[in-house]
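Visitor: predicted model, plus sequence, below.
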Amino acid sequence: DIRKSAGEYQLVIPKDTKKDQTYFLSSIPKQSLRKVLFPLADLTKDQVRQIALRENLPVSSKPESQDICFIPKGNTEEYLREHLSPPPGDIVDQKGNIIGAHRGIAFYTIGQRARLSMNWGRPLYVIAKDIAGNRITIGERENLLARGLMANSMNLFTESLPEKAYAKIRYAHAPALCRVTIENDCMMILFDEPQEAITPGQTVALYADGAVLASGIISEMIG
């Protein structure tokens, strides 16, 4: 939703928090908020369906789309393989030893369970991706934890950020309490508790009092 406070327009979490899209919308430029309308912000998804049913609209019973809605049958890997054809590459451990092969770096994400041909007797996870070298590094789940991150391409909705805020590092991530500082057009975010699977290239969105304060693109983890 859009809220006006003290002459400023704010992007705020809607009534239906289960369908909150503010994480994805956090890159909207501040100056554009005055031109944006969200007519369904005060309604839940169930209420919208009831209105559609009452008006005999065919979408009233349409199944919800999941993941990337325009991909046929929801098969993301097949779509990427057809349009990108990513080449296979090496899977390495934290010492750089080659221990397997991946089927294309685009098919993996930080935090994903690594499935190898050999049984290592314990779960292993993707902890880093080297795009230029086409290599994936795997490790223990504890290796996914980091105490902070750096972010660039900042989008600020307020003139000054509070000392404490809540940061969301992916859509399904529960916002985590953090400290934020800005230096040389970059945000440094340090969490009160280490967070799992911080992923360079993903958006980080900052919140306080139900409103989006800023966003940026994660450039690196801070161990």
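Guide: Received the coordinates, thanks. Numbering: from 1, shown residues only.
Visitor: only C-alpha atoms for contact and neighbour calcs from this point on.
Guide: Will do.
Visitor: assign the residue nearest the centre of the chain to helix, strand or coil.
Guide: Closest to where the C-alpha atoms of the chain average out (CA atoms, centre = their mean) is residue 170, at 2.4 Å. Residue 170 carries the three-state label coil when classified by DSSP: H, G, I helix; E, B strand; the rest coil.
Visitor: thought it was touching residue 202?
Guide: Yes - in this structure residue 170 lies within contact range of residue 202 using CA atoms under 8 Å: 7.0 Å.
Visitor: what count of nearby residues applies to residue 20?
Guide: Using other CA atoms under 10 Å, residue 20 has 16 other residues around it.
Visitor: which parts of the chain are helices?
Guide: For the chain, the helices defined by DSSP state H cover 22-25, 45-54, 76-83.
Visitor: just name the most buried of those helices.
Guide: helix 22-25 (a mean of 17; mean count of other CA atoms under 10 Å).
Visitor: and the comparison structure, right after this:
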Amino acid sequence: MSMRQDKVKVAVAMSGGVDSAVAALLLKKQGYEVHGFFMRNWNPLSNIPNDCPWQKDYEDVRRVCNHLTIPYSTLNFESEYHKRVLIPFLNEYQNGRTPNPDILCNKEIKFDVFWNNVKALGFHYMATGHYSKLENGALVKPKDADKDQTYFLSALSDRQLENVIFPLADLTKTEVREIAKKAGLPNAGKKDSQGICFIGKLTVRDFLKANLKIAPGEVKAATGELLGKHEGSELYTIGQRHIGVAAGGKTLYVSSKNTKTNTLIMDREENLYTNKLSFEKAAWSIPVPQSFQCQVQTRYRSKSIPAIVSLTNSMELVSGEAELLLPARAITPGQTIAFYKDSKLIGNAIIK
């Protein structure tokens, strides 16, 4: 860096969790001028039922920043979050698809709205507690393979990564916990958050029931046999078990959904695996040919699978098919597929 490190201002997106707290700690130790920011994304006065524990998270941010003797602020993005994350999330479910709101939140809020706001305040960089790594401007898998979060960041553009620091790139979760404990951080023992940020303790099912127009419909076997009824097809995702539905003593799972007839199609576990998928809305961080081999990841925490990717149009390169060299379970429309060359993220798309 051309300027003195103690003059480089870094805005740390702090969630109240131990990862972003340690990120702020490490940056301060490295001599940066660190400022913690808590993003207020959920409006508790909204008429959308929820159980988002943001007050407790904010209190943890306040305690950590006071412990580190760094300034902290709150930025309110309720309007942007509602428009750019929550509404698309609900619309996708209403249309029978299963989106990933964390990927959308990173692309639309944390690395867009948040960065534009702190940049306007004079900050040179932003940092988060993601387990991810940057090498020559490209996202690569971090040291902790089990906590790898590059999948959640796969929709970010090269421009969005230009002024980002990932302080936890070369640390494991165990090491992060130990650093937090030794530093006496007040949230050192806080459990990792689970589930979708704006739902809190509610189940996804209860949240969707409160916010979508749903209607009961038929549950059928892949053979066409009528098996029963469901509350609303939007409440189910591919690979999910339907309680009370079985055939021949075998447990059945949702294999597909027909949104036009509001029908769930059920099948046996062994029939949920496939070697092919189609995708759309692809974005690439490197030039790619019309056909190439790489590794793909079809959901968070799933293992990368070797695949042969074939793009439909040699000019646009935004849609195509992936032939999986190992079968994958419950490929789900609306989910993100991330493409890797070894440990380097090279693109993402939406599964059709």
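Guide: Looks like it came in fine. The model shown is predicted, which means the values in this text are computed figures rather than measured ones.
Visitor: TM-score for these two?
Guide: Once superposed, the chains reach a TM-score of 0.87 (TM-score structural alignment, normalised by the length of the first structure), with 215 aligned residues with a CA RMSD of 2.0 Å.
Visitor: re the thing from before, closest to residue 188 of the first structure out of the helices of the first structure?
Guide: Smallest distance to residue 188 of the first structure across the helices of the first structure (CA to CA): 18.4 Å, for helix 22-25.
Visitor: in the second structure, what range does that closest one match?
Guide: The alignment of helix 22-25 of the first structure onto the second structure (TM-score structural alignment) spans residues 150-153.
Visitor: residues in contact with residue 177 of the first structure?
Guide: Residues in contact with residue 177 of the first structure (CA atoms under 8 Å, 6 or more residues apart in numbering) are 164-167, 191-193.
Visitor: ok, now which residue in the second structure is the farthest from the centroid?
Guide: In terms of distance from the mean C-alpha position of the second structure, residue 248 ranks first, at 37.6 Å (CA atoms, centre = their mean).
Visitor: just the strands in the first structure please.
Guide: Secondary structure of the first structure by DSSP state E: the strands cover 2-5, 8-11, 89-92, 98-102, 125-130, 135-139, 145-156, 164-168, 176-183, 186-196, 203-208, 211-222.
Visitor: where does the fourth one end up in the second structure?
Guide: Okay, so that is strand 98-102 of the first structure. Using TM-score structural alignment, strand 98-102 of the first structure pairs with 226-230 in the second structure.
Visitor: ok, and for that stretch, which residues are buried?
Guide: Neighbour counts over stretch 226-230 of the second structure (16 or more other CA atoms under 10 Å) mark 227, 230 as buried.
Visitor: average offset between that stretch and the first structure?
Guide: Here the mean offset of stretch 226-230 of the second structure against the first structure after fitting is 1.5 Å, by mean CA distance after the TM-score superposition for the first structure.
Visitor: outside of that stretch, which residues touch it?
Guide: So stretch 226-230 of the second structure is contacted by 216-221, 245-246, 264 (CA under 8 Å, 6+ apart).
Visitor: on that earlier part again, buried among the contacts of residue 177 of the first structure? Need that as a selection in PyMOL.
Guide: A single PyMOL command selects the buried members of these (16+ other CA under 10 Å):
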select buried, resi 164+165+166+167+191
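Visitor: same check for the contacts of residue 177 of the first structure, but in the second structure.
Guide: Retained in the second structure by both residues aligned by TM-score structural alignment, their matches' CA atoms under 8 Å are the following of the contacts of residue 177 of the first structure: 164-167, 191-193.
Visitor: closest to residue 109 of the first structure among those?
Guide: Closest to residue 109 of the first structure, out of all of those and judged by CA to CA, is residue 167, at 19.9 Å.
Visitor: okay, now whatever residue of the second structure lines up with residue 139 of the first structure: neighbour count?
Guide: With TM-score structural alignment as the criterion, the equivalent of residue 139 of the first structure in the second structure is residue 267. When neighbours are defined as other CA under 10 Å, residue 267 of the second structure has 22 of them.
Visitor: residues in contact with residue 267 of the second structure?
Guide: Residues near residue 267 of the second structure by CA under 8 Å, 6+ apart: 221-222, 252-255.
Visitor: got a list of what residue 162 of the second structure touches?
Guide: Counting by CA under 8 Å, 6+ apart, residue 162 of the second structure touches residue 137.
Visitor: now for it: what does it line up with in the first structure?
Guide: Per TM-score structural alignment, residue 162 of the second structure is aligned with residue 34.
Visitor: can you check residue 187 of the second structure too?
Guide: Counting by TM-score structural alignment, the partner of residue 187 of the second structure is residue 59.
Visitor: aligned to residue 121 of the first structure, what sits in the second structure?
Guide: Using TM-score structural alignment, the partner of residue 121 of the first structure in the second structure is residue 249.
Visitor: could you report the separation of that match from residue 268 of the second structure?
Guide: The spacing between residue 249 of the second structure and residue 268 of the second structure, counted by CA to CA, to the nearest Å, is 11 Å.
Visitor: who has more neighbours out of those two?
Guide: Taking other CA under 10 Å, residue 249 of the second structure and residue 268 do not tie; residue 268 has more neighbours (19 against 7).
Visitor: what about the residue lying closest to that one once chain neighbours are set aside, neighbour count?
Guide: The spatially closest residue to residue 268 of the second structure, leaving aside those adjacent along the chain, is residue 252, at 4.9 Å (CA to CA, 6 or more residues apart in numbering). Neighbours of residue 252 of the second structure under the rule other CA under 10 Å: 25.
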